[in-house]
Every structure is written in C-alpha cells, then in structure tokens.
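**Q** Any chance you could fold what I've pasted below:
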Amino acid sequence: MYGEDYLRDTEAKRRTAAAGSAGALIAATLIAGAVTAPTASASQGDSRHRTVSEAHGAAIAAARAAKAGINWQDCPPDWGLEQPIKCGWVTVPLDYAKPYGKQIKLAVDRIGHTGTPEERQGALLYNPGGPGGSGLRFPRRVVTGAPVWAKTAKAYDFVGFDPRGVGKSAPISCVDPQEFVKAPKMDPVPDSEADKRAQRKLAREYADGCAERSGEMLPHMTTPNTARDLDVIRAALGEKKLNFLGVSYGTYLGAVYGTLFPTHVRRMVVDSVVNPSREKIWYQANLDQDVAFEGRWKDWQDWVAANDATYHLGTTRDAVQAKWLELRAAAKKSPLGGVVGPAELISFFQSAPYFDSTWASSARVLSAWAAGDTQAVVDAAAPDPSDTAGNASSENGNAVYTAVECADAQWPTSWKKWDRDNTRLHRDHPFMTWSNAWMNLPCATWPAKQRTPVNVKTHKGLPPVLIVQADRDAATPYEGAVELHARFKGSRLITEKNAGSHGVTGLVNSCVNDRVDAYLLTGALDSSDVTCAAHATPKP
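**A** Reported below is the predicted structural model:
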C-alpha cells in the first residue's frame, strides 16, 4: 500500500525480501473532541474501557504537546534534509491507555510557507503510504520547487514525519538487515507442497523475529495509534485543526483520523484510497490488490506492444507476456548474476503496475534482456547490498508494514483458507498473487494482539474531504475510493479516468491539480463529483 515517495525509493527491495520471507461494535463516544472507536479484546467491557482510556490518553498527550511545542533545529547531516528545512521531535505515549507510561519520540520536519504572512493558512501534514513510509522528504517539494505544489506552498508550511516504528521514530525491526537483503530469494510461485511448507516456515520465523526484536512495540503498532500521534503532532505545531494530505496507506490513516477526531479536521485530501471497510482491512484488501495488479500489468504490456518499434518485444500483449515468462524461467533456472531470481524480477517489474512513469524503464530492461543483455536486468533488479543502514533500511519499512497490518485486524489463521484463496486467484492473476500472500502470511501466526478495525464513518463536525483516485489503480483499487466517499458524507470524488498511476496528486493533470489547489487554498469543492481525463501517456 505504499505511496509515491516511499515506493519509488524502496518498494522493490521491500517486496523482494518479504517474498522470501471481531470484537463487538461499540457506540462511538465523544471525549475531549475525539470520537473513539472500538478495539478488539476479550470482552465488550474491556474493549469499552480501553477505547475510553485511549481517547482520554490522546487528549492528555495533545495538551502536553501543545504546551511543549517543537524545538526546531537544523536537521542532522545524515538525515539528508537541506536547509531551510528544520527538524525536531514530538513525544507521544507508547500506549495511549497509559499516557503517563513509556514515551517514544517521533521525528518531524518542516519548511515554512513561501507566501506573505497574510497568505499563511497553517501547516499541511503528509503521509506517503506504507504502512512503513517516511514523510520526512515532503518539505523537499518546496526546496526543489515542484511546480504542482507551488500554489499550496505559498499558504502552508509543509510538515513531514516518521510514523511510530519508522525510520527515526522508535524504529522497529524483525530480522537482521544483512539477512533481509540477501538474494536470490525463493521463487514465490510454489511448484509443490514442499515449497509451500518452506514459505510457511519463513513466515513463521519472520513473525517470531518481530516479537524477539521489537516485542514491546508490536501491540501498539496500529493505525489508530498513528492517528493519535498525528493529532499530538498537530497540537505540538500549535494548530487548532489539521490540514492533511495522505497517499495510499496514508488515506486509511486519514480516514481513521477523520473518524476519531472529526472536529479537529480543517482540510483533508486523500489520494489513491485504501478501502476502509472492516471486511477489507487487511486480508481481503490484499487479495483485491492481486486482481488489480494483473489488470494494470496488462495495461503496461499493451503499451509495450503498441511501441514495438522501440522495444521489439512483440506487437501483442500475449507476445510481451511470453517474453516476461521466458525471462522468469531463465532466472528461475539460473539466477541472473547469481542474485536475480523470479522474486527479484517481480520486485522490479511491479513498479510498472504502480506508476506509468516507470513504463519505459521497465520495458527497456525487458527489451535489453531479449536482445541478450543480461547485465541490464542485474543492474536494475538486484537488491542493494548496502541497504542495511538500520532505521533507514528497507528492512525497517517491511517490519512496520507487517506490524501495522497484522495488528490492525484479525487475520485468518487457517492455512487451508490462505491456500484455497491464493490458489484460486493465481490461476487468472499470477503476476502478484503468491508474492503478496507470502509477504502477508506472518499475520497468520502473529505473536501480538490483533484488533478490530475502526468503523470508518462520518461523525458530527467532520468537514468535506477531497478524494482523488485513478480508476485503474493497482495497489488501491478504485472501489476503495467509492467506499470512503460513501462513508464520509459531503466528500467529493475526483476520478482520473482510464489511468492507473498510484498517487495522482503529484502528477501533472490540470483537471486534478487545479481542484486540489482550490480546495486547499479556499475550501472550494465542485457541486458534484468530477471525472478527469487521464494525464499524458508515457512516451517510449
């Protein structure tokens, strides 16, 4: 579910390594401006008590942060954030039910608005996706002068943060980063029951490693807790209400925040939406991804075939698929460069279904291999052996992804169900199905408490939310945007038609860009939902 910034940097390595590797609904309660939501526990009474306690703890933590503020300083050199970006820390409880218990520090950064004092409208907080993505690069959009965000930057300070467990913010780990990047990994598509048993063993070992290395954090690595953290950051910034931009998983974080803290929202843009239905979080959502990835993979193949004069891979989708299967078989028989097998190939080529900005580079690699250049594949798809820098590694990102999705919801524990569902899907959607299954299988034997997802819905005081979605998105299928639109009354949905890039608001499409600017700058929304034509098709 990763979003635009994080995915472009680390998604391939994360999935490569990972491939080897109901409680009762409780009536919402308004406490200190926060609407509480249920969590799973042994009994309804225990759940109600924790719900109220966490809401009360969040209010205490926010009040404490508002008083303390943030001591902004030059960013540490090794953070890679140039001036005039400033960095600081916000302290939050590990467990909101115990607000005076153990505290953790969250890394935040900020760049001031570029307009006049009169133009300033506050801070715009950002989450790029994941779970496991760092938002600390967000202020760099101002430093680099990204034109899509120039108007918004005049009115808002751009604020990024590392969510709990991520990067600089009490980072968690599940395996030695050196082990995480070793390649090649086992082919995610099983040839036998023995292959499945081996993958199941890896998943159990990964879950056990999370408990061994990060056990204290695991019960508290939930989206509701990250939403509470977001509210504490809002308070520490001195903002009465939150302005928020969330992409991919960041949309689910926004949806949960809007449910828990409806009166604290000022403006909220959610882009490429996770389906917030309790029935989807998170097992079914991942199965839905597999179907959508196959569709977008075919879109890429159609584009490659249409540009056969450049890539020479065939003039039909089937011909391009045949070349992909040839490459996959060759890597399975003998890993390319000793390190690129089928798992590593999937990790690299999955960027094509994620972003059409990678269509040309993905096609170039496959074309080079077909012409006899094996090194081009190795250079593109081999894991980075230096990607072991502790809290900055893809191992950390994968650990957070797993910890949050496993803790947010009850997962099936029956292997027969996993096997049946993924075997069925793989028949018609083979590109990602088994890879995705093994990545999530640690949740079947997760060693920490699993909650019941928040019942995302409109509560009194929630202002209109702007939803942006491409209708052929692979990572977050379009139905998720429709579902959130129905749950958040008064929201508006902008659909980019016949498009599938994950993360729409960062692309150049004036139909989308102008409406996002208008909403963030003035609160203006169209009187009804809007359909925009797709952004420009990539050129070969």
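**Q** okay, CA-based contacts and neighbour counts for the rest of this
**A** Noted.
**Q** ok, residue 272 - contacts?
**A** Residue 272 makes contact with 247-248, 251, 468-470, 473, 476, 478, 481, 502-504, according to Cα atoms under 8 Å, 6 or more residues apart in numbering.
**Q** err, residue 246, not the other one
**A** 126-129, 253-254, 268-271.
**Q** please give me the structure for this one as well, since I'd like to look at both together:
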Amino acid sequence: MKTGDHTQELWGMVNSGNSRFRRTVIIGISILGATAGSVLPASAGAAEQSRHLRPFYEQKIRWSPCSFDREVECASVEVPLDYSRPSGERISVAISRQKAADSKARRGVLFYNPGGPGGSGLTNRYGKSAPKEQFKNTPLNAAYDLIGFDPRGIGKSAPLRCENFDLPNITSRPSDKDFDHFATWAEEFEKSCDKHDGQRRKHFNTPNTARDMNVIRAALDERRINYVGYSYGTYIGTVYGSLFPSRLDRSVLDSSVHPDETGYAHMTSKAEAARGFVEEWAGWAAERDNTFRLGSSVSEVMETVEAVSSRLAENPVDGWDRNTFDAFLGFDAEDVAKWQEMAERVAGLKPAGNGLRIRTVPPAPKAAAAREVIEAATYTILAEGEWPQDIETYREQVRANRDRLPYGFGPMGSLPMPPAFRSFTPPEALTDIERDGYPRGIVVQAKRDSQTPYAGGVAMAKRLGNVLISVDDHQHAQYASRNNRCVDEPVTEYLMQGTLPSKPVSCPAASAG
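**A** Predicted coordinates for the structure are as follows:
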C-alpha cells in the first residue's frame, strides 16, 4: 500500500463509525506527560511501617496457571482503594509471573509495564503473556521472575467503565464549530464515566499504582524490584522510584515522558514535535530544489505545503483532501526513509494551472453517539495531570494553532480532552520526580518519536542522572522491540550484570544497522 493510501485509510477509519478504532486512536495519542509533589505517603518507610497496611504487605499469593498461557502463573493481590483509608474498600490487582528459567542465576523480579495509560501488563494485543513475549529473545527470563500486572482500573484489575460516545469527525484544522462538537463529546464522555464510577475514580492514579506495585513486591517477599517501562510506563517507574527509592534496583525507561510536562502540555508538545519533523523534511527538500521544485529554503517549501493544503481544502483531488494531506505530512515526516516519497507526493499535488484532475470527496458521515459501556481508565488517569478548567483556554489554543500545528494528529494537542471537564478533585498533589536513593538507570529515546518527543527523554535522563541511549529512529518503544543490537546489548548487559554504559550512546535505526 502506498503511503498516501495508508494515510487516507487511517483518516477514513478515524472519521468513520468504526468506534473501536476511534477509541484506539484517541487512547494512542493521549499518552500522559509526566506530573509533578505527593502527600501520601512521603516515603517508603512511612507506608511500610503503617500497621493498617501491614496485612496488605504480608498477604499470601495463591498462584494458578494463567488462562492465556499455562506456562505462566496468575494471581491477584488485594490493595486499598484509598491508601489514606486502608481499612475501607479493597480492590484486586491481577498479576502474572514467569519464573526465572535458571534458579541458580536468579537475581530477583523484573516488573514490566507497556504504557498507555490503559495498557494491560498481563497480555499483549494478541492475547499472549505480555512480559514473556516482550523479552522472549533476551536472557532476562533466565535471571528474573518476569512480573506482569494490570494497573488498577485496567483489564482484570477493577476496570473503570464509561459509556462510549463516538468521537465527532476530526479535521486537521478545527473550525470553531468543530471545536464545539469536540468539547461536547469530551464533556459527555466525562459525565458518563462519573455516572458509572463516580468519586471512586479519583483513587485510580499513578501514585496509587506505584503503591500497588509495592504491595505486590512485599507479597512476593522481594526486597527490591527491577523495572522496564515503556511510554507512560516510564512515568509509573519514576513515580515508584520517587515514592519508594529504597525498593528500586535496576530500571529502564524506554520512550520516556518529560518530567516537567503534565497532561495538556504534553499533548501540545507532541503537536510541536510533528511540526518540527515537517520543517526538518522541508530543509531536506530545499537542498534538493533542483529535483523537486518545492522551494530553496525551509520557508519556501512550507509555503508550497500551505498552497497545496489550501487548494485541497477547496478542490480535493484523486482522493486527497486537506485532512488526509495534513495528516500524511505529520505521520511520514517522522520517518526519514519516506522523505523522498513525501517530496514526490507534494510535488505532484503542487498547484499548476489546470494540470490536476479535480473531483469532490464527500464529507465523512457524522458518527452517532453510542451507549456501549467500555473500559476507559485512560482519561481518568490522565486527569491527574494539569488541564485548564476554563474551556475558553482551549478555544484560544485551537484558533492560535489550527494553521500552525495541523500535521499528523497535531490538532488533538489543542482540543479539550475529557480531563478538561474533570468531575472530581485529585486527592493528592502530583509526585515530585527525583532519584534520591536508588541506582542510576537507562533512558532509551528515539529522536523522531512524536508520541514521546526526544526532549522529554533528554530531560528525564538529566533529572535522574541516567545514561541516555539515543536512537536515530521514529519508532515508539525500542528495547527488545526492533532487533537493534546497538540498543538491546547495553540495556540487556545493564539488566543482567548491572554495568551501565560509561557515556551516552548514539544508535542508528535498526534498519540502518
């Protein structure tokens, strides 16, 4: 399938009645930015010395074969819904364990989280054991018990429920009318979540997930844990280390969030990253003006891009309209390997008299509101971040950014998500991200990953004093995922031997060697 065809198919699915895909898209682009100060409890010692929490830490785990993989054990642990009231309501957190293959070489437990928020740590998208599949080509399963878990609110761990109101049609440059439709959707979605789980939702947050992890650790009778987290999972790992520094040993943060950017700011940062990639491509195209004739400078190429986008807004051609064109630029600019195809596509669509065959692309049908009840922890967890509560703030941002940040899913960086209409008050301040008492680790970051922009990984590595492994790639999640020896070997050596690279590491993309 051609790049343009893929982009059109993607936008068509987003703007269709395919509610499952639309939920996947909105969750996929809503990865939480890091948040920051906690009031419960201040330290691991304070939590573990509480007589009210002792029964949770001392509970016995009853293992049985997992339904999805008989070679992996599954169980559940009980945790307080509200850690400030441990004698109150309890919930169950589902966990899995694949025992270390070499008992003589075993060095402890390795916790795993794939990201989200909303991702299951028990099973992957194919219904297989998530940590087992993630690390099957590494020696980690020889030395570690691999521990997967569904964070609270997700999967088999007291899942939160909302009613599914299908997204309104998404346009690359939202008008005021588009904004109103989206804001209505976001508000109704939040109301439906509140209807199903109400004030319980405020306890489904990252600090409590970290506290749940510490209960799991203690119930496993382990002094410390090791940790590999991806995307939002990097935030869970840093919150755990910040709250329980004496309980964290080796840690790997892959595709890290920024330690100082909260929910809405993180969304905007992703939109800014997408524009940066398009401008980087524009510089490349400008150096090849004799070939593509798009302009001899970044500004000239961007003017050509805007001319094409404006023309397609009025007269779609060959299945391309403004939405598909703007999305195509943002998606493909991340991947250097697609830059030539991008330039050829833009050159082919460049206005040139009557040289293009024009046809009308009918607008996508407006999605009807559904009432299917779905799992929806994502927006509840995102709500712990900083989101302006004045709807006019978002309207102003959309107006300011509609023509500057239209690429990929950039428009979503300005629109109000359900947390903008949050129906509860977070019960505690946000966790100060710091490394105070646990060993240095590794941050792995791709330079052109718009989901977790490179600057976030750089900032996280600096904040924690971790070694940064930079990858000249656009793919989200690198370690044990891309068959890239430059990444996999130093990370695996660190997790197995405890040896950190002596300096920052720069890696090519896997396809580049």
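**Q** What's the TM-score once they're superposed?
**A** The TM-score (TM-score structural alignment, normalised by the length of the second structure) is 0.75; 459 aligned residues with a Cα RMSD of 4.7 Å.
**Q** re earlier: mind putting the contacts of residue 246 of the first structure into a markdown table with neighbour count, secondary structure and distance to residue 428 of the first structure?
**A** Formatted as a markdown table, the contacts of residue 246 of the first structure follow (neighbours: other Cα atoms under 10 Å; DSSP: H, G, I helix; E, B strand; the rest coil; distance: Cα to Cα, whole Å):
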| residue | neighbour count | secondary structure | distance to residue 428 of the first structure |
| --- | --- | --- | --- |
| 126 | 26 | strand | 36 |
| 127 | 33 | strand | 33 |
| 128 | 30 | coil | 31 |
| 129 | 29 | coil | 28 |
| 253 | 27 | helix | 32 |
| 254 | 27 | helix | 33 |
| 268 | 26 | strand | 37 |
| 269 | 24 | strand | 34 |
| 270 | 30 | strand | 31 |
| 271 | 30 | strand | 28 |
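**Q** Closest one of the residues you listed to residue 199 of the first structure?
**A** Closest approach to residue 199 of the first structure among the contacts of residue 246 of the first structure (Cα to Cα): residue 129, at 26.5 Å.
**Q** Tally up the residues packed near the aligned partner of residue 491 of the second structure in the first structure, please.
**A** The alignment partner of residue 491 of the second structure in the first structure, by TM-score structural alignment, is residue 516. Neighbour count for residue 516 of the first structure, taken as other Cα atoms under 10 Å: 24.
**Q** Residue 151 of the first structure too?
**A** So residue 151 of the first structure, with other Cα under 10 Å, has 17 neighbours.
**Q** same check, this time on the one 5 residues further on
**A** When counting by other Cα under 10 Å, one arrives at 23 neighbours for residue 156 of the first structure.
**Q** Just give me the match in the second structure for it.
**A** Matched across to the second structure, residue 156 of the first structure falls on residue 144, judged by TM-score structural alignment.
**Q** cool, and residue 448 of the first structure?
**A** Match for residue 448 of the first structure (TM-score structural alignment): residue 424.
**Q** what about its match, distance to residue 193 of the second structure?
**A** 11 Å (Cα to Cα, to the nearest Å).
**Q** between those two, which one's more packed in?
**A** Applying other Cα under 10 Å to residue 424 of the second structure and residue 193 shows that residue 193 carries more neighbours, namely 27 against 16.
**Q** and that one, what does it touch?
**A** 160-163, 376.
**Q** Make a markdown table out of the residues you listed and add neighbour count, distance to residue 84 of the second structure and secondary structure.
**A** Formatted as a markdown table, those follow (neighbours: other Cα atoms under 10 Å; distance: Cα to Cα, whole Å; DSSP: H, G, I helix; E, B strand; the rest coil):
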| residue | neighbour count | distance to residue 84 of the second structure | secondary structure |
| --- | --- | --- | --- |
| 160 | 24 | 20 | coil |
| 161 | 20 | 24 | strand |
| 162 | 21 | 26 | strand |
| 163 | 22 | 29 | strand |
| 376 | 23 | 24 | coil |
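**Q** where do the helices sit along the stretch 251-400 of the second structure?
**A** 263-286, 289-292, 298-314, 322-333, 339-349, 377-382, 391-401 (DSSP state H, counting those that start in this stretch).
**Q** Out of these, which is closest to residue 484 of the second structure?
**A** Taking the helices of the stretch 251-400 of the second structure one by one with Cα to Cα, helix 322-333 is closest: 21.3 Å.
**Q** list the helices and strands that closest one packs on?
**A** helix 3-14, helix 263-286, helix 298-314, helix 339-349 (3 or more Cα pairs under 8 Å, 6 or more residues apart in numbering; DSSP states H and E).
**Q** which of the ones you listed is buried the deepest?
**A** Of all these, helix 263-286 carries the top mean neighbour count, a mean of 23, counting by mean count of other Cα atoms under 10 Å.
**Q** what packs against that one?
**A** helix 298-314, helix 322-333.
**Q** show me what contacts the nearest residue to residue 283 of the second structure once chain neighbours are set aside?
**A** Leaving out its chain neighbours, the residue that sits closest to residue 283 of the second structure by Cα to Cα, 6 or more residues apart in numbering is residue 298, at 4.9 Å. Listed by Cα under 8 Å, 6+ apart, the contact partners of residue 298 of the second structure are 279, 282-283, 286.
**Q** same thing with residue 292 of the first structure?
**A** By Cα under 8 Å, 6+ apart, the contact set of residue 292 of the first structure is 472-475, 477.
**Q** same deal with residue 444 of the first structure?
**A** Listed by Cα under 8 Å, 6+ apart, the contact set of residue 444 of the first structure reads 411-414.
**Q** most surrounded residue in those?
**A** residue 411 (22 neighbours).
**Q** Check the alignment and tell me where that residue lands in the second structure.
**A** Aligned partner of residue 411 of the first structure by TM-score structural alignment: residue 387.
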